[in-house]
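Chemist: missing the sequence, but the structure's below:
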């Protein structure tokens, strides 16, 4: 390009100054000069257009690359989204299956314990706490008592048949291990998670419900304790029917209220405690005073 400009400029000097005789007048020389200027401007414009066109082509190529990269990223993002959704569905399905398996396993464990309890009652006349059978670290005295009892009963059955059926004993006692949250709502079921006695395996600490093992006349008792400025009214329910209620209230000190009922119930009936109305402050339970639930079969 620079070489072409040099040649043009040389011709311009030649025709302008070296060969002045080729032109008749100054007007002719001026016309030639104007012609050269126009040609130079055209050449400059042409060069500028070529340069701009090349720059535009470069930008277009870069834009195409960016568009291709963006499309690829969108595809990858869509693939990842689908994979996450698939994994979520698989995880949800597995959780549901595991939940069902755990529920079935718990039912089998409950049935197994019930069967063990029945066998235990059939083979032992002197009743030792059933919970000792499932104690992973029994004391030496417990081991000896159960072992000796088994031998003694086995010998008795072979020599002297039992004169009566095994005693049908049902009794439970449980209390709250800690305070309940403040302001419990109406019909909130109270759960007594620390079980001290559960002969007959009727009480379930998971939901606070006593399921009657055998029909008969039962006594149920409960105690509720509140702290300062507390209020709690607790009712006892057999299936869907309220059988009694007790309350505790105090503005200056702690207070306790106790209720007791005697009622005929059938096997499979559900007995539990719940808030009779909305409470105020917390229901108290610690070593100084326990909120508790108990019951036993009279006959």
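Modeler: Good, I have the coordinates. All figures in this text were calculated on a predicted structure; none of them were measured in a lab.
Chemist: drop to CA atoms for contacts and neighbour counts, all remaining ones
Modeler: OK.
Chemist: Now do the contacts for the residue minimising distance to the centre of the chain.
Modeler: The chain has residue 95 as the residue nearest its centroid, 10.9 Å off, counting by Cα atoms, centre = their mean. Applying Cα atoms under 8 Å, 6 or more residues apart in numbering to residue 95 gives no contacts.
Chemist: What residues of stretch 261-278 count as buried?
Modeler: 262, 265, 269, 270, 271, 272, 273, 274, 275, 276, 277 (16 or more other Cα atoms under 10 Å).
Chemist: What about the residues you listed, which are in strands?
Modeler: Among the buried residues of stretch 261-278, DSSP state E puts 262, 265, 270, 271, 272, 273, 274, 275 in strands.
Chemist: Tell me which two in those are the farthest apart.
Modeler: Using Cα to Cα, the pair of those lying farthest apart is 265 and 275, separated by 21.8 Å.
Chemist: May I ask you to name the longest helix in the protein?
Modeler: Looking across the chain with DSSP state H, the single longest helix is helix 26-123.
Chemist: Closest one of the buried residues of stretch 261-278 to residue 28?
Modeler: So of these, ranked by how close each gets to residue 28 (Cα to Cα), first place is residue 277, at 118.2 Å.
Chemist: quick revisit: distance to residue 8 added to the ones in strands among the buried residues of stretch 261-278, as TSV?
Modeler: Below are those laid out as TSV (distance: Cα to Cα, whole Å):
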residue	distance to residue 8
262	126
265	123
270	114
271	115
272	112
273	112
274	109
275	109
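Chemist: how about the buried residues of stretch 261-278 in TSV, adding distance to residue 107?
Modeler: Listed next are the buried residues of stretch 261-278 as TSV, based on distance: Cα to Cα, whole Å:
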residue	distance to residue 107
262	31
265	24
269	18
270	17
271	20
272	21
273	24
274	25
275	29
276	31
277	33
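Chemist: Next one for the comparison:
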């Protein structure tokens, strides 16, 4: 489910976020793995953020026992040019399933352009 997609810069078909203009962008992504699997195994996922073909961040979530759902979150700030592409991809063959529902946890991917004022203030803190 896509909550907000201003100007259609995120494609729900491809999973690609396209920078509408050159600037600094922030990305955050969260994966949650479900410890209740059908195959008597446990959940384990690794996901990386790829921006313009380069790996910019990685996260990993792993459950080891039943009722031990796990989540992991990544955060990256990166300069992008207009039309640049950001997306998530699996690092390896996963085990189990992602957990994303209203009752327990959400798996997410978010990107936004930073304001110049925020960057200016961060420079002096």
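Modeler: Yes, it's here. The structure displayed is predicted, hence computed values, not measured ones.
Chemist: Once they're superposed, tell me the TM-score.
Modeler: Put the two chains on top of each other and the TM-score (TM-score structural alignment, normalised by the length of structure 2) is 0.81; 106 aligned residues with a Cα RMSD of 0.9 Å.
Chemist: now, which of the buried residues of stretch 261-278 of structure 1 sits nearest residue 255 of structure 1?
Modeler: Checking the buried residues of stretch 261-278 of structure 1 one by one against residue 255 of structure 1 (Cα to Cα), the nearest turns out to be residue 275, at 16.6 Å.
Chemist: Show me what the closest one aligns to in structure 2.
Modeler: Using TM-score structural alignment, the equivalent of residue 275 of structure 1 in structure 2 is residue 90.
Chemist: so where does the spatially closest residue to that match that is not a sequence neighbour fall, helix or strand?
Modeler: Leaving aside its sequence neighbours, residue 90 of structure 2 sits nearest to residue 47 (Cα to Cα, 6 or more residues apart in numbering; 4.5 Å). Element membership for residue 47 of structure 2, per DSSP states H and E: strand 44-51.
Chemist: Which SSE is immediately downstream of that strand?
Modeler: Downstream of strand 44-51 of structure 2, the next assigned helix or strand under DSSP H and E is strand 54-62.
Chemist: That next one maps to which residues in structure 1?
Modeler: Per the alignment by TM-score structural alignment, strand 54-62 of structure 2 matches residues 241-249 in structure 1.
Chemist: Off-centre distance for that stretch?
Modeler: Chain-centre distance of stretch 241-249 of structure 1: 34 Å, with Cα atoms, centre = their mean, to the nearest Å.
Chemist: Tell me the mean distance between that stretch and structure 2 once they are aligned.
Modeler: Compared with structure 2 after fitting, stretch 241-249 of structure 1 has a mean deviation of 0.6 Å; criterion: mean Cα distance after the TM-score superposition for structure 1.
Chemist: What does residue 203 of structure 1 correspond to in structure 2?
Modeler: In structure 2, residue 203 of structure 1 lands on residue 10 (TM-score structural alignment).
Chemist: what about the nearest residue to residue 16 of structure 2 once chain neighbours are set aside, distance to residue 124 of structure 2?
Modeler: Setting aside the residues directly before and after it, residue 16 of structure 2 is nearest to residue 87 in space (Cα to Cα, 6+ apart), at 4.9 Å. Residue 87 of structure 2 is 31 Å from residue 124 of structure 2, where distance means Cα to Cα, to the nearest Å.
Chemist: Let me see the ranges of the helices in structure 2.
Modeler: 116-124.
Chemist: returning to what we had before: and the furthest pair within the buried residues of stretch 261-278 of structure 1?
Modeler: It's 265 and 277 that sit farthest apart of these, by Cα to Cα, at 25.3 Å.
Chemist: burial count for residue 121 of structure 2?
Modeler: Residues within reach of residue 121 of structure 2, counting by other Cα atoms under 10 Å, total 9.
Chemist: whoops, residue 288 of structure 1 was the one
Modeler: When counting by other Cα under 10 Å, one arrives at 6 neighbours for residue 288 of structure 1.
Chemist: Quick check: it vs residue 122 of structure 1, distance?
Modeler: Residue 288 of structure 1 is 41 Å from residue 122 of structure 1, by Cα to Cα.
Chemist: Please apply the same query to residue 72 of structure 1.
Modeler: Counting by Cα to Cα - residue 72 of structure 1 and residue 122 of structure 1 are separated by 74 Å.
Chemist: again with residue 201 of structure 1
Modeler: Separation of residue 201 of structure 1 from residue 122 of structure 1 (Cα to Cα) stands at 16 Å.
Chemist: Looking at the two, which one has more neighbours?
Modeler: Neighbour count, other Cα under 10 Å: between residue 201 of structure 1 and residue 122, residue 201 has more, with 20 against 12.
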